[in-house]
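In: attaching a predicted model along with its sequence, questions to come.
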Amino acid sequence: MTTQHFLVLDIGGSAVKYAVMDPQAALLHKGKFSSPKTSLDDFWLALDKVVFTLRQKYTLDGIAISTCGAVNCDSGVIHGASALPYIHGPNFKSLIHERYQLTAELENDACCAALAELWQGSAKQSNQCCLVVIGSGIGGAVVSHRQVQHGHQLHGGEFGYMIAGEKNGLPVTFSDLASTRALVEIAAETLNVDPKSLDGKAVFDAAMQGDARLVPVIEQWYRTLAIGLFNIQYCIDPETIILGGAVSERPDLLMHLNRHLDDLMTAIPIANIRPQLATCQAGNDANLIGALFHFLQRQA
């Protein structure tokens, strides 16, 4: 039997990752190109080069897509907003079929990461879970009965919009306080440096190397994140909350979050359902793996 090959895309604001994968998600070829900032036409020109090159070696059986935005999986239209305005509105399923004569399926990137964990990661044994992706903002996905719950307006799992407090009489969101971007911005303000001179790793490294000014900043960040996870537990009641994003690779992340959850559980005696935390296992390829899983499910 001839092995099937699928082109899998992960469309992000800065880069489009792509891979050729078999039905078991083995990576046979991998690359990326900068996300065009100008127009959909320029996006197609960049993708044309990839498809043309790969078709010299592989017979492609479909295109699976992970993308930012609120994705309507049935229509193939990406709603919402992102760093690539031109992707919102067109019917990608129809356009890809017309251009490449290939079937396409697309899904939101956080939902793809959740599907990867269901298929091959931390949620293989889970029926109900939430994925919380911590990056420049906070996104996520809700899974019930091993199916992504998109919500009525396709915004299920957009945890970053939760209001986490107020500042100067204005609401402050969970993303504003508990993303890695927030950690960097608060650390930069504390150190009186340009936020562009820091990233999340640099903040943690500086604290570990003895910069005492950053210890309370990081501690407050852990606590704010733990409070948000506590709220998610009591709103959705998942078996597991899986954490993604680069910060989830820190080996001490769960220890610190569980320490703050201990405090919260002690301070609220009536709350006896403890959030069970895990970290993503699929790593940097989670969106690609989940996009393929979504394609295979839809085409089954």
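Out: Sure thing, it's come through. Since this is a predicted model, take the numbers as computed values, not measurements.
In: can we go C-alpha only for contacts and neighbour counts from here?
Out: Noted.
In: so residue 130: helix, strand or coil?
Out: For residue 130, the secondary structure call by DSSP: H, G, I helix; E, B strand; the rest coil comes out as strand.
In: verify the stated contact: it with residue 241.
Out: Yes. Using Cα atoms under 8 Å, residue 130 is in contact with residue 241, at 4.8 Å.
In: helices along the stretch 101-250 of the chain, start to end?
Out: Ranges of helices within the stretch 101-250 of the chain are 109-120, 174-178, 180-191, 200-208, 215-236, based on DSSP state H, counting those that start in this stretch.
In: ok, second structure coming up, stack it against the first:
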Amino acid sequence: MAIVCFDIGGTDIKYALISDEGEIQSRGSTPTVQTSTEEFISVLVKKIRNYENRTAISGVGISIPGIVDNRSGQTITAGAIWHLYNKNIKKLLSEHFSYPIHVENDARCALVAEMTSGAAKGLQDVVLMTIGTGIGGAIAFNGEIIYGKDFKTGEFGMMRLDIGHHPDGTMHELASTSALIKSYKEKKFLFPSTLVDAKLIIDEISFERETAELVDEWITYLAAGVFNIAASFNPQKIVIGGGISANQKLLPMLLKKLESNPHWNDYKTAIETAFYKNNAGLIGAYSFFTSSEMKEIQL
């Protein structure tokens, strides 16, 4: 028996067949359908059918961005996949398959992956913050994932960090990678359509003073958000995820900025970058099926 897992992103859908023992037997990716929900579901059905021809399937796990009612499978929002807003993926797939289907927010999947066999293995009180196009997150208390009354717990991107200078600015607009890229393009007089990699912006700080100043301001906002999380939840560890976390300069800069906060010593906690990068969604989707046993996945 095996589980079919999907990690749905705004650009690509990653998929994998994972055995009950936690071994990834097959994996692949395909572009995310942005045209219609019907075509989107059709792609998922096709991938599952292909796996059904190879082995017995015991369930489907799905990681997806946005606000998700994990009990019903309803996607209240779905990040940049606009046609999936207010759609019930679980119900739509259940029209084709009879086995269990679980739909979960991607940040919560990433947190469960880290707690199962990653940077937060063995911990009970953990916060994960993802730094990407926006700022996302997830919270575990006493080993349980917290959802909130409307499944909105962990929406750290809505924090307001600088009322004096940016009265309506949220953490999304001040501390995300898209915020860093936007500021960089403005500073360098680049066209808005110019492709810029946030990780490369950080690499540039060693030889470009203007870039160093821009990144320092961005890190200041990011550190403010991390401090607010530490002071609010008092976790054993804060795990930093998102593509930019792979840049080895990020964590030292963040820790240095936190140490300059006179209140940090009162709320200080361990901070570590996520162990799982591109595999986090798949592993988390799998782990939600096997969380009672907390099996380690074999990459």
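Out: Everything's here; your move. All of these numbers come straight from a predicted model, not from anything done at the bench.
In: coming back round to it: got CSV for the helices of the stretch 101-250 of structure 1, with distance to residue 59 of structure 1 and mean neighbour count too?
Out: Formatted as CSV, those follow (distance: least, Cα to Cα, whole Å; neighbours: other Cα atoms under 10 Å):
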stretch, distance to residue 59 of structure 1, mean neighbour count
helix 109-120, 24, 27
helix 174-178, 42, 24
helix 180-191, 40, 20
helix 200-208, 41, 15
helix 215-236, 43, 18
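In: just put these in CSV and tack on distance to residue 103 of structure 1.
Out: Output for the helices of the stretch 101-250 of structure 1, formatted as CSV (distance: least, Cα to Cα, whole Å):
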stretch, distance to residue 103 of structure 1
helix 109-120, 18
helix 174-178, 35
helix 180-191, 36
helix 200-208, 39
helix 215-236, 34
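In: so which of the ones you listed comes closest to residue 80 of structure 1?
Out: helix 109-120 (13.2 Å; Cα to Cα).
In: who does the closest one touch, helix- and strand-wise?
Out: The elements that helix 109-120 of structure 1 packs onto, with contact taken as 3 or more Cα pairs under 8 Å, 6 or more residues apart in numbering; DSSP states H and E, are strand 60-67, strand 128-134, strand 138-144, strand 147-148, helix 286-299.
In: identify whichever of these lies nearest to residue 26 of structure 1.
Out: With Cα to Cα, the closest approach to residue 26 of structure 1 among these belongs to helix 286-299: 8.9 Å.
In: pull out the buried residues from the closest one.
Out: Buried residues in helix 286-299 of structure 1, counting neighbours by 16 or more other Cα atoms under 10 Å, are found at 286-295.
In: try stretch 19-30 of structure 2
Out: Across stretch 19-30 of structure 2, burial judged by 16+ other Cα under 10 Å covers 19-20, 22, 24.
In: now stretch 92-105 of structure 1
Out: Buried, per 16+ other Cα under 10 Å, within stretch 92-105 of structure 1: 92-94, 96, 102-105.
In: so it corresponds to what in structure 2?
Out: Aligned using TM-score structural alignment, stretch 92-105 of structure 1 spans residues 89-102 in structure 2.
In: that stretch: end-to-end distance?
Out: End-to-end distance for stretch 89-102 of structure 2: 9 Å, by Cα to Cα, to the nearest Å.
In: re the thing from before, and the buried residues of stretch 92-105 of structure 1, which two are furthest apart?
Out: For these, the maximum inter-member distance is 11.3 Å, found between 92 and 102 (Cα to Cα).
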